[in-house]
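Colleague: sequence and predicted model, in that order:
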Amino acid sequence: MDIVNTSGEHPPPSRQPAVTRPGDRVFLGLSRGSGILLLVIMAAIAVFLTVRAIHAISLDHSNFFTTFEWNASLTPPSFGIAVLAYGTVVSSLIAMIIAVPVSVGIALFITHYAPRRLASPLAYLVDLLAAVPSIVYGLWGGLYLVPHLQGLNLWLNEYLSWTGIFHKSDPSSAARSLFTVGILLAIMIVPIITNVSREVFRQVPRAHEEAALALGATRWEVVRMSVLPFARSGIISASMLGLGRALGETMAVATVLSASPVLSLRLLDPVGGTFAQNIAAKFAEADNFGRDALIASGLVLFVITLLVNGAARLIIARRKEYSGANA
């Protein structure tokens, strides 16, 4: 018996159209299987890290979250992540403060300001920078960036040492600090943020820009009122991708940073360390227990990355009403 809709309203359309063709069914199965496989891999990684970390933390004779030094080879072992967590977060924040405005500016210049003859080579150059291995960035940072930042460190120490942040205890020491690491990480993540932001800017409806121009808006007003609001979610996503690389960067940081078990607000002093740098430096010489301890620090980095991406997703979901694109 057929049921007749007498209210005069059309039933809501189905969110998922019926899949009838064999090719659609195969594609649906592959897509669904890929998503499930990704969740299984993430769960397997989390379980592996948790099991190995619990074993190490249970034998730690100090507070894992507040201890500064890392001495997993001692008897009894004593190690903690306070300095590593601080160094990872601070260096990544420095990188984001530098990289995000520069990347958005480059993307806007390529898509809205540069002539086509210049835009294409510049976009290609940015793509090439994204393909450079991290060890190459590390070698360049250690051999070129560190010596050439000495002058900037001296200038900051002379004029901004009153802040405490840019005070350098030994002005003659090399610029192997979290500040240098932040600059190097910023250079490394600029191509990632720029490429994603550039693609988002290209998705802005042309009608929006033409309407603003027709109303007498300048080019900057078009960017401010039409382009940036539409691309806000995409810029946040691009920034989180860059932050993910900055948090987990290993070889470049290990090449540049002179780590020490000291936690200080002085960004120009060779203090602190990062999770990835500590794992890379000590994994080869560590015994089985020492590797479990390093895996425990890796679990913390894994959790931080998940929290950062989850927070980014919440920000995008709250701001998607200001954008013409779906989050």
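Modeller: Good, I have the coordinates.

Colleague: only C-alpha atoms for contact and neighbour calcs from this point on.
Modeller: OK.

Colleague: the strands in this protein, which residues?
Modeller: Using DSSP state E, the strands of the chain run over 70-71, 78-79.

Colleague: make CSV from those and add mean neighbour count to it.
Modeller: Formatted as CSV, the strands of the chain follow (neighbours: other Cα atoms under 10 Å):
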stretch, mean neighbour count
strand 70-71, 19
strand 78-79, 24
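
Colleague: for residue 97, which of those strands is the nearest?
Modeller: strand 70-71 (29.3 Å; Cα to Cα).

Colleague: let's bring in a second one:
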Amino acid sequence: MTTAPLPQPVTAPPPETDRPRRITAPLTRGDRIFRTGLQLAGYSVFLIMGLIAFFLLLRGTDALRATGWRFLTETRWSPAAHTFGIAAVLPDGILIAVVALLFAVPISLAAALFISEYAPVRIRRALVTMVDLMAAVPSIIYGMWGFFVLQPKAIGLIRWAALHLGGFLPFFKVTTGDIGTSYTSSTFIAGMVVSLMIIPIITALSREVFSQAPQGEREGAYALGSSRWGMVRSVVLPFGRGGVIGAVMLGFGRAMGETIAVALIISPTFKFTGHVLEAGANSISALIALRFSESDSFSISGLMAAGLVLFGITLVVNVLAGLLVSRSRSGAATAE
């Protein structure tokens, strides 16, 4: 008598692990052409920046070879005697940018918060448009307005600050007291004019960052009994901190490179004193604009070398700003 084989137990198949599926779509010819065009446009930025740096380095080689590292430490500008450098104009340019930031940052942040959080919807679009239009105004218009309107109005304030604050704040000190010449064409006035030109940049970028604060965190702050300012202080400002820092650094780079407005305001000198209220200042961009038409080939080489230094400074500032934005919550949210 034969026995039937026992049935084997049925084992369940192992459960599949959950894995995200990659959704892809077939690329058409139009998609490939469009993607290639975008890639070429992106790579062209690196190409243009490299060509600018190569051009400045090529044209400034004669001056850099003649002066060497003294180009960064020399305070005189006498190309005929091979004695020239940017040590006197670079600090003034930085001071002009710093003064511009001291005026622009508070105004820009207040305007950005008002537009994104407080302004009625019916006027918000108009305010955004006005900020964008301010960025489109030519720099020579700001320079002329600063020279004919702002500078005469600011002399009283500058004179008061020099007389009452110059005694214990060295950078507010003015060595002479002639109101007609000592309180005009100064670093302070140039910074005030440049601040008008970077306010739209900082305002627009900060407003965009503030508007991207998570809605859930906003509602959570309100649910916990927070006021609107409490919500802004606890949600919007911490979220946009990195983006605001990046916007400020971009404004600083823009202020460092401003040319026409600064050239119209300042009285060019090659002596750095650090007295922001005193007449006489300079910057690399204004130096190039004012000296280019009267320069020979070797002097132009020196101006190109100065432009190369300015190009490097603004490039480093903008790269640092981009890194700060990308490492912040606001920058990560934008990337997503």
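Modeller: On my side now, so go ahead. The structure presented is a predicted model; accordingly, all values stated were derived computationally and were not measured.

Colleague: TM-score for this pair?
Modeller: In this superposition the chains share a TM-score of 0.90, using TM-score structural alignment, normalised by the length of the first structure; 319 aligned residues with a Cα RMSD of 2.3 Å.

Colleague: follow-up on the earlier one: to residue 134 of the first structure, which of the strands of the first structure lies closest?
Modeller: Set against residue 134 of the first structure and scored by Cα to Cα, the strands of the first structure come closest in strand 70-71, at 25.4 Å.

Colleague: start and end residues in the second structure for the closest one, please.
Modeller: Aligned using TM-score structural alignment, strand 70-71 of the first structure spans residues 77-78 in the second structure.

Colleague: identify the residues contacting the nearest residue to residue 77 of the first structure once chain neighbours are set aside.
Modeller: With sequence-adjacent residues excluded and distances taken as Cα to Cα, 6 or more residues apart in numbering, residue 77 of the first structure is closest to residue 60, at 5.6 Å. Contacts for residue 60 of the first structure (Cα atoms under 8 Å, 6 or more residues apart in numbering) come out as 76-79.

Colleague: likewise residue 185 of the second structure?
Modeller: Taking Cα under 8 Å, 6+ apart as the test, what residue 185 of the second structure contacts is 151, 265-267, 278-281.

Colleague: recalculate using a threshold of 6 Å.
Modeller: 265-267, 279 (Cα atoms under 6 Å, 6 or more residues apart in numbering).

Colleague: what does residue 226 of the first structure give?
Modeller: Contacts of residue 226 of the first structure (Cα under 6 Å, 6+ apart): none.

Colleague: export the contacts of residue 60 of the first structure to a markdown table and tack on distance to residue 186 of the first structure?
Modeller: Below are the contacts of residue 60 of the first structure laid out as a markdown table (distance: Cα to Cα, whole Å):
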| residue | distance to residue 186 of the first structure |
| --- | --- |
| 76 | 39 |
| 77 | 36 |
| 78 | 33 |
| 79 | 30 |
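
Colleague: let me know the closest of the residues you listed to residue 238 of the first structure.
Modeller: Once Cα to Cα is applied, the member of those that ends up nearest residue 238 of the first structure is residue 79, at 34.7 Å.

Colleague: isn't that closest one up against residue 71?
Modeller: Yes. Between residue 79 of the first structure and residue 71 there is a contact at 5.2 Å, judged by Cα atoms under 6 Å.

Colleague: go through the longest helix belonging to the first structure and flag the buried ones.
Modeller: Determined from DSSP state H, the single longest helix within the first structure is helix 22-58. Residues 49-50, 52-53, 56-57 are the ones in helix 22-58 of the first structure that count as buried (16 or more other Cα atoms under 10 Å).

Colleague: alright, I will stop here.
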